[in-house]
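Engineer: Sequence and predicted structure are below.
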Amino acid sequence: MGALPEACPCGQSDQRGRHLAFDACCGRYIDQGLVAPDAEHLMRSRYSAFVRERADHLLATWHPSTRPSDLTLDAGVKWLGLLVKSHRQIDTDHAEVEFAARSRVGGRGQRLEERSQFVREDGRWYYVDGEIKS
């Protein structure tokens, strides 16, 4: 019997509560180059890109007005989980996603809570910036 497909790091589940496979979830956007249909799917793919250390996807989905010239990911971070708290469509081309991401760095647990802003240009969603909640 073959190995089960790898679960997507973003934790998204199907209608039966089973975790989606990476290739059927965020892998479509990271590896196959498909366009995320909304800001929440883009945000989930960006989280999965952090988990898989895919700076190329992060930079490609970051709006040019706020995108850094390069991005070095901290290899010492172990991402533990994502919780999408809300996805709000502001208008046709603007949305925000509020989420919490858990990680471990040097044995210490951390939690990042952010309200992220997204914009759609030429049919593609981009991460603009985020407000970290303390």
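Structural biologist: Looks like it came in fine. All figures in this text were calculated on a predicted structure; none of them were measured in a lab.
Engineer: alpha carbons only for contacts and neighbour counts from here, please
Structural biologist: Will do.
Engineer: What are the boundaries of the strands in this structure?
Structural biologist: 77-91, 94-105, 108-121, 124-133 (DSSP state E).
Engineer: want to compare, so here's the second one:
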Amino acid sequence: MIDDDARCPCGTGETYGACCGRFHAGRAAPTAELLMRSRFSAFAAGDEAYLLASWHPGTRPASVDLDPALRWTRLDVHGATGGGPFDDEGRVDFTAFWRSAGGARGTQRESSQFRREDGRWYYVDGAAG
């Protein structure tokens, strides 16, 4: 886990406790972008339970097996469409940066789709982009 006073991995500049930690603790993310950021932080923290809980039931896999050799190091959000507090759907475009235990580096560029149901945002799916 990540210390509440540490800088949040999602890149907002806030502490983990004031940023993504509150969503990992059960608070609903108010926007699709904040849910996406909290999911990135869950990847960085190795929080498979949060990744599953924030995945839409219609597309959620039975399990998530994170690669312990990968460390997610940075998130760049390129833009969002919809996904606000009064929307039911949204899309967030981002690049996530990683480093392997062996020192290799890489990125994952994605356009993720989100849906809000019963006041909670869920990750639906993503396309490489």
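Structural biologist: Everything's here; your move. It should be emphasised that the depicted structure is a prediction, and the values quoted were computed from it without experimental measurement.
Engineer: Kindly provide the TM-score of these chains.
Structural biologist: Once superposed, chain against chain, the TM-score is 0.91 (TM-score structural alignment, normalised by the length of structure 2); 123 aligned residues with a C-alpha RMSD of 1.4 Å.
Engineer: which stretch among the strands of structure 1 comes nearest residue 63 of structure 1?
Structural biologist: strand 124-133 (5.2 Å; C-alpha to C-alpha).
Engineer: what's in contact with that closest one?
Structural biologist: 35-39, 42-43, 61-63, 65-67, 112-120 (C-alpha atoms under 8 Å, 6 or more residues apart in numbering).
Engineer: Give me the ChimeraX select line for the residues you listed, limited to the buried ones.
Structural biologist: Restricted to buried positions by 16 or more other C-alpha atoms under 10 Å, the ChimeraX selection for the contacts of strand 124-133 of structure 1 reads:
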select :36,38,39,42,43,61,62,63,67,113,114,115,116,117,118,119,120
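Engineer: circling back to that earlier point, kindly reformat the strands of structure 1 as JSON lines containing distance to residue 8 of structure 1.
Structural biologist: As requested, those are exported to JSON lines (distance: least, C-alpha to C-alpha, whole Å):
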{"stretch": "strand 77-91", "distance to residue 8 of structure 1": "10"}
{"stretch": "strand 94-105", "distance to residue 8 of structure 1": "14"}
{"stretch": "strand 108-121", "distance to residue 8 of structure 1": "19"}
{"stretch": "strand 124-133", "distance to residue 8 of structure 1": "20"}
